[in-house]
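Peer 1: Model the structure of this input:
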Amino acid sequence: MNTDTLRTDANFAGQIPELYERLLVPMLFAPYATDIAARAAALGPSRVLETAAGTGALTRAMARTLPAHVEIVATDLNQAMLDRAATTPIERAVTWRQANALQLPFDDASFDIVICQFGAMFFPDKPAAFAQARRVLRPGGALLFNVWDRIEDNEFAGTITDALSRLFPADPPLFMKRTPHGYFDRQAISRDLASAGFDATPRFETVTRRSRASSAREVALAYCQGTPLRNEIESRTGASLDEATSVCAEALAARFGTNALDGKIQAHVVAASR
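Peer 2: Presented below is the predicted three-dimensional model:
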């Protein structure tokens, strides 16, 4: 993947943060946030660092789940996402900070858990990001993160990618397959963690949930305009962003119906001990 593609895939700006929070969080991220926050609580931490926090879906779940004495520090590379996160009420104090997961601005051995929800796929150098997580973990601490499984096991994303491939056959927008659903191989993840210095064998668990939305249009809008897929669509000729969104809505309606959509989503939860 070239540098321009990496930059575009990680560009959550403009209207994306608002649509992401309003549509994608309840559709995709909230169920997994509840799951991974409960896993974090079971480890009994006193200080937790979240990387790639986005608009705060996991941050809010941890605020609800972790005991009041636990300190939560939430970071993201994109200030626009943190700005949106900070506008949503949260039940306790959280430290929000812009930070690059590849260059964490924290002391060695200063957190009990480093946690990341659906962010590892976006790290341009995954072993370097994992090494930074290991550096800031205390001995006995844990890196806990989740990643989407292959696109074939995530039905809305697969349907939209197929529809866009038909609309732009010469240069299909493959953001969803390339990045969100491009880091699912357990052996590759294990190798990256080992390269980062995690000696113990990581633990994997596959978690399947259902993604629900009120309409096909809502799903198409969420994916096409509330993610960096928008950047790929807008860079192409032959169809506008709104036209591409409508084509995707039609494909979703043909497969799942026009209203009350219900599709499979699947992810891996990974835990690595310091």
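Peer 1: switch to C-alpha atoms for all contacts and neighbour counts from now on
Peer 2: Will do.
Peer 1: and the residue positioned nearest the centre of the chain, what does it touch?
Peer 2: In the chain, the C-alpha closest to the average C-alpha coordinate belongs to Phe118, at a distance of 2.6 Å (CA atoms, centre = their mean). Phe118 is in contact with 52, 145-148, 180, counting by CA atoms under 8 Å, 6 or more residues apart in numbering.
Peer 1: Pull the residues that contact stretch 56-74.
Peer 2: 25, 29-30, 33-34, 36-38, 40-41, 45-53, 82, 85, 90-97, 117.
Peer 1: Now, of the residues you listed, which are buried?
Peer 2: Buried subset of these (neighbour count, 16 or more other CA atoms under 10 Å): 25, 29-30, 33-34, 36-38, 40, 45-53, 82, 85, 96-97, 117.
Peer 1: Can you flag which of those residues belong to strands?
Peer 2: Using DSSP state E, the subset of the buried ones among the contacts of stretch 56-74 located in strands is 47-51, 96-97, 117.
Peer 1: Show me what counts as buried in the longest helix belonging to the chain.
Peer 2: Counting residues, the longest helix in the chain under DSSP state H turns out to be helix 241-256. Buried positions in helix 241-256, judged by neighbour count with 16+ other CA under 10 Å: 241, 244-253, 256.
Peer 1: Ok, stretch 265-274 next?
Peer 2: 265-274.
Peer 1: Tell me how far the residue nearest to the centre of the chain lies from Ile36.
Peer 2: Distance of Phe118 to Ile36, computed by CA to CA, to the nearest Å: 11 Å.
Peer 1: shared neighbours of these two, which are they?
Peer 2: By CA under 8 Å, 6+ apart, the residues touching both Phe118 and Ile36 are 145-146.
Peer 1: Second input sequence below; structure requested for side-by-side comparison:
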Amino acid sequence: MDDDATRFQGSIPEFYDSGLGPVLFRHYADVLGAAVSSTAPRRILEVAAGTGISSAGIVAHNGGAELVLTDLNEAMLLRAAAKVPEGTRMQVADAQALPFEDGGFDAVVCQFGIMFVPDVGAAFREARRVLAPGGVFVFSVWDSHDRNRFAAIVDGLLAETFPDDPPPFYRVPFGMSDIERLRRLAQDSGFGRLRIDVLPHDAPVASWRAFADGLIRGNPVSDQVRARSGDLDALVRTVAERLSAEYGPAPTTIPVQTILFRTWAV
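Peer 2: From the prediction side, this is the model:
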């Protein structure tokens, strides 16, 4: 059974953009863009750019910089094109083997993508390789299920629905909250000074149905459910019902938490 958590293809980018973007990504994209701008980079590489929500935040705060976008999935980059200036370079690329020369960027940026990389150490080493001396690597990860209960609710429903073989997706994006592990990886990869910010946020939810569509159809869990002959419509309905029971009727907010890292090349 194919449980590839990195395959954001087909209709996934659309639901990711419309269902998850307004709730989970737009606020943190603005935070990310501001964090990058504080280092005044001239040339920025974004890794795992997705549908360009984070890219738009980078552009908004770094108007004078050149931005290069990469992602493993071309379908995600096709949606990103509408969110960045015309002519912005976009390229399908693996974070573990970047197709760029040494020292070519002042900043490497990755919002919520590191968790999907099979060899995180290789991705860190590649980020260091393409950075100029003194350049900054800015990346963010989701905190654990304990700090993002909405994800625990979805993961619990999947385990309940498929008790013999639960889809594993929701263990991936929320499975890299160990700050010390990431600190060691950064230092072992040639980075020096490190700043870490834990960022709670009350995320706005306008519609439980739209958010539930994003949570089930807007990531590879949809393919994992189909591979198990599951009913996506029923899962979306149940996710919306359980989130409404947990947090109250929409519109409302839900508590979420992420961790933002900034580390400088030595």
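Peer 1: Give me the TM-score for this pair.
Peer 2: The pair, once superposed, lands on a TM-score of 0.94 when counted by TM-score structural alignment, normalised by the length of the second structure; 265 aligned residues with a CA RMSD of 1.6 Å.
Peer 1: coming back round to it: please tabulate the ones in strands among the buried ones among the contacts of stretch 56-74 of the first structure in JSON lines, including the columns distance to Ala131 of the first structure.
Peer 2: Below are those laid out as JSON lines (distance: CA to CA, whole Å):
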{"residue": "Arg47", "distance to Ala131 of the first structure": "19"}
{"residue": "Val48", "distance to Ala131 of the first structure": "17"}
{"residue": "Leu49", "distance to Ala131 of the first structure": "14"}
{"residue": "Glu50", "distance to Ala131 of the first structure": "15"}
{"residue": "Thr51", "distance to Ala131 of the first structure": "13"}
{"residue": "Trp96", "distance to Ala131 of the first structure": "22"}
{"residue": "Arg97", "distance to Ala131 of the first structure": "20"}
{"residue": "Gln117", "distance to Ala131 of the first structure": "17"}
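Peer 1: Show me which of the residues you listed is closest to Glu218 of the first structure.
Peer 2: For those, the residue nearest Glu218 of the first structure by CA to CA is Gln117; the value is 22.7 Å.
Peer 1: Now for the closest one: which residues touch it?
Peer 2: Shown in contact with Gln117 of the first structure (CA under 8 Å, 6+ apart): 33, 36, 51-53, 58, 145-147.
Peer 1: do Cys224 of the first structure as well
Peer 2: 230, 233, 241, 244-245.
Peer 1: Out of those residues, which are shared with the second structure?
Peer 2: Retained in the second structure: 230, 241, 244-245, out of these (criterion both residues aligned by TM-score structural alignment, their matches' CA atoms under 8 Å).
Peer 1: Helices of the stretch 101-250 of the first structure, start to end?
Peer 2: Per DSSP state H, counting those that start in this stretch, the stretch 101-250 of the first structure carries helices over the ranges 126-136, 155-167, 175-178, 186-195, 216-225, 229-234, 241-256.
Peer 1: Which elements pack onto the second one?
Peer 2: I take that to be helix 155-167 of the first structure. Of the remaining helices and strands, those touching helix 155-167 of the first structure by 3 or more CA pairs under 8 Å, 6 or more residues apart in numbering; DSSP states H and E are helix 175-178, helix 216-225, helix 241-256, strand 259-273.
Peer 1: nearest to Leu104 of the first structure, of those?
Peer 2: strand 259-273 (18.2 Å).
Peer 1: angle of that closest one against helix 126-136?
Peer 2: In terms of direction (axes from the mean of the first three to the mean of the last three CA atoms, to 10 degrees), strand 259-273 of the first structure departs from helix 126-136 by 60 degrees.
Peer 1: Report the distance from strand 259-273 of the first structure to the chain centre.
Peer 2: In terms of CA atoms, centre = their mean, to the nearest Å, the gap separating the centre of strand 259-273 of the first structure from the centre of its chain is 11 Å.
Peer 1: That one vs the second structure, average offset?
Peer 2: With mean CA distance after the TM-score superposition for the first structure, strand 259-273 of the first structure departs from the second structure by a mean of 1.1 Å once superposed.
Peer 1: Just name whatever secondary elements that strand is in contact with.
Peer 2: strand 137-148, helix 155-167, strand 203-215, helix 241-256.
Peer 1: And the ones you listed: which comes nearest Asn11 of the first structure?
Peer 2: Closest approach to Asn11 of the first structure among these (CA to CA): helix 241-256, 16.6 Å.
Peer 1: quick one: that closest one aligns where in the second structure?
Peer 2: The alignment of helix 241-256 of the first structure onto the second structure (TM-score structural alignment) spans residues 232-247.
Peer 1: same check, this time on stretch 203-221 of the first structure
Peer 2: Counting by TM-score structural alignment, stretch 203-221 of the first structure corresponds to 195-213 in the second structure.
Peer 1: quick one on the thing from earlier: JSON lines please, covering the contacts of Cys224 of the first structure and showing distance to Arg191 of the first structure.
Peer 2: Below are the contacts of Cys224 of the first structure laid out as JSON lines (distance: CA to CA, whole Å):
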{"residue": "Arg230", "distance to Arg191 of the first structure": "32"}
{"residue": "Ile233", "distance to Arg191 of the first structure": "33"}
{"residue": "Leu241", "distance to Arg191 of the first structure": "38"}
{"residue": "Ala244", "distance to Arg191 of the first structure": "38"}
{"residue": "Thr245", "distance to Arg191 of the first structure": "38"}
